[in-house]
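S.K.: Pasting a predicted model and its sequence here:
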Amino acid sequence: MLMGRRPSLWISVCCCCCWPGSLVPSYLLLKEILSSFSCKLSKLFNNPSANSSAKALKVIFHDFPGGPEGFELFARFCYKNGDLQITPSNTPLLHCIAHFMEMSKATLSSSPCLINSTRKSLEMIQFWTWSDTVNSLKQCQELSAISGSSAVLGKILDSLLARIAAISDASPSDSPESSALRFSCDTRSTVSVKTGNSRSWWFEDLVLLDPRMIEKVIKGMLSRKIEHGTISRFLFYYLKSRLSNAALYEKKKKATEVTIELLNCLDVNSVSCKRLFGILRVSSSLKISRACRSTLEAMIGAQIDQASLDNLLIPSSTLIDSIYDVNLILRFLKSFLDIVGKELVARLKRVGRLMDLYLAEVAPDSCLKPAKFVALIASLPDAARDCHDAIYRAIDMYLEVHSQLSDEEKMKICCCINYEKLSSECCKHLAKNAKFPSRITIQALVSQHSKLRSLLQDTNNIKSTQKSPLKGKQCEDGEQIILYAKKLDLSIENEKLKAHLQGMHWRVMELEKVCKKMQTQMTSIMKSRKYPATSSGSRSLPRLCS
């Protein structure tokens, strides 16, 4: 209770900002003193119905800024005729009280004006310490719904961002005593600067801000062109701090959603793919909104080529259709292709190698449906892989586990193989592999036959250009291979077909040896005759002969 001189009329003011049923503090004050500083009370007390009451006037405030503590500050200001110390720690609250009680001007010319006093304090904000600025910002987030808070928040936020921007632009070698860094001598942040971590010392001071205030801070940083890498590191640090404390479920969920949306505003190269996977794992238990999860998946997909196999091995939520979440990986790949397309071949091939590893992990899964397995293989364009040996091995494992599949289902799976990109070793293995349908074996043979034709044609072209004496031998070997392939009757029984295929592969191996020998001999002939190098003569032999 604040006491003044003996009044002619007392009033009781209750600040109802507490829980229903709780004890509400009351104050007996002189209405003349309060109304001389507050236009809001002056208008209320000048109401004829208020003056006609013989009883003490009772006024109830349901949302007074700062609750009972805020009202005490207001009353002390009035009773001391404005002689109240205004500091950075109470400036935001007093500024909001001045707006709430309509104290923009005094009702008496001799009465001090609270709004002017708080404005003068804000004009000196450049001399506030860093800790004063941070504490004032924390106070603003508690007053965000009150009229007048936006103006003071804007000034405090601008001051804080200017200091962070000065640190971000400063050289790491700058000393903490420099003008850009000398904000405070009483804050733990100064210690962080002295340890050499001069660009991220402010992280720990801002983690106590709520997600709404963090959103304002980050958007302010973006407008000031602060480095996206710094912002990204802070957001991951902020989220980790919020998730590790004992906050309520809803607060953790809100912090996660806000962090994801803010990370999405940054340059994709400044956001760590590994850390995004960390958020993904945490968000599963928080049940973030569908739109927010889609945003997170799109960010991961955009840089899936930076991921590792362990990142992709995310367990399925149901464990019915598959052990791992295959649908999630397919969404990642779709996002990647939407952004990258087929132009960035290097990135595309990195994803191809990653998916080959992933296929080897999921192929033994007995719950994985054929359609999903095919979708995984076909999710990337053919340019993503130079060799299909890994795909063949994955299919081989899948057919081993899913032996009950029909030939038609096996054919759909095997159609994903580009037989021209199979090595001779894999083709030889395929010829003897009983798990594959006979038609697939034939397709592999035809493909290898085409490769042999191309090889022989290229070899003939080289020898005709160099007028090599080995022409007769080459033609004989080539004709033998081609005639051998033509003699195959594709309608014969499977066992005979496999025997022919095996013989064909032996001939391929023999041809490779001949080609290597020819290459050595042609090199010797060119050196001995000293023929000038021509465009056709400098052409290297195909990979099969190298």
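M.R.: Cool, the structure landed.
S.K.: all contacts plus neighbour counts: C-alpha atoms, from now on.
M.R.: OK.
S.K.: now what about the host helix or strand of residue 278, what contacts it?
M.R.: Per DSSP states H and E: residue 278 is located in helix 273-286. Contacts with helix 273-286, where a contact means Cα atoms under 8 Å, 6 or more residues apart in numbering, come from 236, 249, 252-253, 256, 296, 299-300, 303-304, 306-307, 311.
S.K.: which parts of it are buried?
M.R.: 273, 276-277, 279-280, 283 (16 or more other Cα atoms under 10 Å).
S.K.: Just the ones in helices from the contacts of helix 273-286, please.
M.R.: Judged by DSSP state H, helices contain the following of these: 236, 249, 252-253, 256, 296, 299-300, 311.
S.K.: Please compare the first structure with the one that follows:
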Amino acid sequence: MASEAPSTPSKRQAWFCTTGLPSDVVIEVDHMTFHLHKFPLMSKSKKLNDLITQQEKEQLSLNKLNYQNDDDVESDEEELEEQEQCHVSLANFPGGVETFETAAKFCYGVKIELTAGKVTSLRCAGEVLEMTEEYSENNLISKTEKFLTLNVFANIRDSIKALKSCENLYPLAENLGIVERCIHTISSKASLYDPTSFGWPVNETPSAVAGGATAAKSRNPWIEDLAKLSSPMFNRVISSMRENEINEDIIETCLMHYANRCFPGINRANRNPPVSSSSSSMIPSEKEQRELLENIIANLSPVRSSRSPATARFLFGLLRTANILGVSVARKSDLESKIGAQLDKATLDDLLIPSYSYLNETLYDVDCVERILDYFLECYEEGEIEGGNVRGLTAVMVVGRLIDGYLSEIASDSNLKPEKFCELAMSLPEQARLYNDGVYRAVDVYLKAHPWISEEDREKVSGVINCEKLTLEACTHAAQNERLPLRVVVQVLFFEQLQLRQAIAGTLLSAEAGAADDSPQPSINRQSNDDVEGEDRRVATWRATKRENQVLRLDMDSMRTRVHELERECSSMKKVIEKIDSVGTPQNEGNKGWKKGSFGRKFGCRFKTQVCDSHESSVVETRKGRHHSKNTHQH
């Protein structure tokens, strides 16, 4: 059997059976003309038998009529042979030329090879040609049904391949129940797989997860096969999984693969679209892409969980694509809620969502990040973060650092309003920031990038800093920062002084306690000659501690000098502020002295003013007293 190409492109291709016998039937399928023989076709196909028999009867009646009307009939054998050859046209044949060729070979007794991708079209071809068991034994329908039952429906990958081939066989494949059986098999077989063996994440950079991705494909290649289905067919499979209560992790895993295939831009590490052999006409329109993305988002698990297979990076990629395609507000809200449940697993790069709306003047979509943060805090307050209170507190602190980094990144945007900056900075609870160095850095960047804002706005922006939570390094920088308002600088100086005092007091107490606890007591500890070595070790420890105390005293002297300098600076600033008060309130000229509490009211400091009124002499005397008692104890 062989096919013969046409001499010109306009002609049909011809297919001849190389049996040596002249063909007596011509069957046209699409662009191909098959020159075959009646007997093998009519013995297997009831449809072809009926068509050929009917055509023979019509031809016979026509020939009789022509012979009766023609008195001068001359025998023309060639013309009679052409008239005896039947012509059958099979329009819209399932599977096209290739499938009919295989069916024709089956009629001739040629052994055919069945595969998961071809068996569905052959099953439909057998239905069209009526190749039933009642008409002929061991016919095409029974052969393909047996292969489907024993081979295809016993394996999830073969079922997916068969389902994929059904996409071009509608509605016949649906009417024959092949589609439903494939979907049922996929759904039931998927429940047998362990979602923890999928090897996520699947959307990171190839170099970062090359080994994991390869392992995932080798363990569960059916996930990749499922992602090749069309959107309607894929949605039916997901719906069937939900009806059968398949593990949500498995469903989300399938959705992630499908989304990455349909929208390559979701993975920011790989923006190049996959190479495809399809023509440009097959590229879906923007509307079709939007509907596809909405279906993917709708099929994601509605349960907010920080342990979802859908990673934060993948969800942020979906959100960016949703903004570009103009997905409905409801679907974007669902996506933002799901992102909020695992915001602590996001990165700063994830949060930098470009602003696609002309209504937003800022470079990045700050409103979106604020909504996501609200969803996260809602999960935290309701106790929905897995791991209990400790895990929740850790997650909040991670998000606190993340938001501070985001604030530093967007602070240089000239279109970012002070109100929006303060609103986002103050959205976090107090326990989210162990130190305020991050938010101080963001404020410093904002003030540097917005030198034109009013003094009132400068006060408002600087007010998000809790000076009490600044480290000594941040305090040192802030005390010399000319961009900060005077009130904030005063607060910083005070708390820096307070931290130094507490450090000195703590050092003194620990040094005294260490010396008392580690002093040698040989008369008590030496109970026998066997304890000599242990006693020597204790003496050595005591001597080492004594040397450490001497080093600590040197450090304390340095700190004491710094405290004295800060106290002098604070005292001079009080005098300056007193002058400002006296100039600003002339009606109170009779009372120009420093009013207790006026400092705190004017500058909004959250501390008692008498702390700054300590005198150097009293501090030195107190410490001298401690040293005197300590020396007495040692001697």
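M.R.: Right, received. Where do you want to start? As the structure is a computational prediction, the values presented were derived from the model and not from experiment.
S.K.: After superposition, what's the TM-score here?
M.R.: Once superposed, the chains reach a TM-score of 0.59 (TM-score structural alignment, normalised by the length of structure 1), with 453 aligned residues with a Cα RMSD of 6.0 Å.
S.K.: returning to that earlier point: among the contacts of helix 273-286 of structure 1, name the buried ones.
M.R.: 236, 252-253, 256, 296, 299-300, 303-304, 306-307.
S.K.: Let me have the residues you listed in TSV, adding distance to residue 200 of structure 1 as columns.
M.R.: Putting these into TSV (distance: Cα to Cα, whole Å) gives the following:
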residue	distance to residue 200 of structure 1
236	12
252	23
253	25
256	21
296	25
299	24
300	25
303	25
304	28
306	25
307	26
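S.K.: Closest one of the residues you listed to residue 370 of structure 1?
M.R.: Using Cα to Cα, residue 304 comes nearest to residue 370 of structure 1 of these, at 24.0 Å.
S.K.: Aligned to the closest one, what sits in structure 2?
M.R.: Counting by TM-score structural alignment, residue 304 of structure 1 lines up with residue 343 in structure 2.
S.K.: correct me, but its match touches residue 376?
M.R.: Yes - counting by Cα atoms under 8 Å, residue 376 is a contact partner of residue 343 of structure 2 at 6.5 Å.
S.K.: Disregarding flanking residues, what is the spatial nearest neighbour of the aligned residue in structure 1 for residue 100 of structure 2?
M.R.: Applying TM-score structural alignment, one finds that residue 100 of structure 2 aligns to residue 71 in structure 1. If the residues on either side of it in the chain are set aside, residue 71 of structure 1 comes closest to residue 64, at 7.1 Å by Cα to Cα, 6 or more residues apart in numbering.
S.K.: Which secondary structure state does residue 28 of structure 2 sit in?
M.R.: strand (DSSP: H, G, I helix; E, B strand; the rest coil).
S.K.: Kindly present the contacts of helix 273-286 of structure 1 as a markdown table, with separate columns for distance to residue 223 of structure 1.
M.R.: Shown next, in a markdown table, are these (distance: Cα to Cα, whole Å):
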| residue | distance to residue 223 of structure 1 |
| --- | --- |
| 236 | 20 |
| 249 | 31 |
| 252 | 27 |
| 253 | 26 |
| 256 | 22 |
| 296 | 23 |
| 299 | 22 |
| 300 | 25 |
| 303 | 25 |
| 304 | 29 |
| 306 | 29 |
| 307 | 31 |
| 311 | 33 |
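S.K.: Please enumerate the strands of structure 2.
M.R.: 2-4, 13-16, 25-29, 32-36, 86-89 (DSSP state E).
S.K.: so how far is the last one off the chain centroid?
M.R.: What that stands for is strand 86-89 of structure 2. 57 Å (Cα atoms, centre = their mean, to the nearest Å).
S.K.: In terms of secondary structure, what does it contact?
M.R.: Contact analysis of strand 86-89 of structure 2 by 3 or more Cα pairs under 8 Å, 6 or more residues apart in numbering; DSSP states H and E lists strand 25-29, helix 46-69 as its packing neighbours.
S.K.: out of the ones you listed, deepest packed?
M.R.: Highest mean neighbour count among these (mean count of other Cα atoms under 10 Å): strand 25-29, with a mean of 19.
S.K.: Between helix 46-69 and that one, find me the angle.
M.R.: Relative orientation of strand 25-29 of structure 2 versus helix 46-69 (axes from the mean of the first three to the mean of the last three Cα atoms, to 10 degrees): 130 degrees.
S.K.: what sits up against strand 25-29 of structure 2?
M.R.: 33-38, 85-93, 96-97, 100.
S.K.: Also stretch 333-343 of structure 2?
M.R.: Counting by Cα under 8 Å, 6+ apart, residues outside stretch 333-343 of structure 2 touching it are 297, 302-307, 312, 315-316, 319, 368, 371-376, 379, 385, 399.
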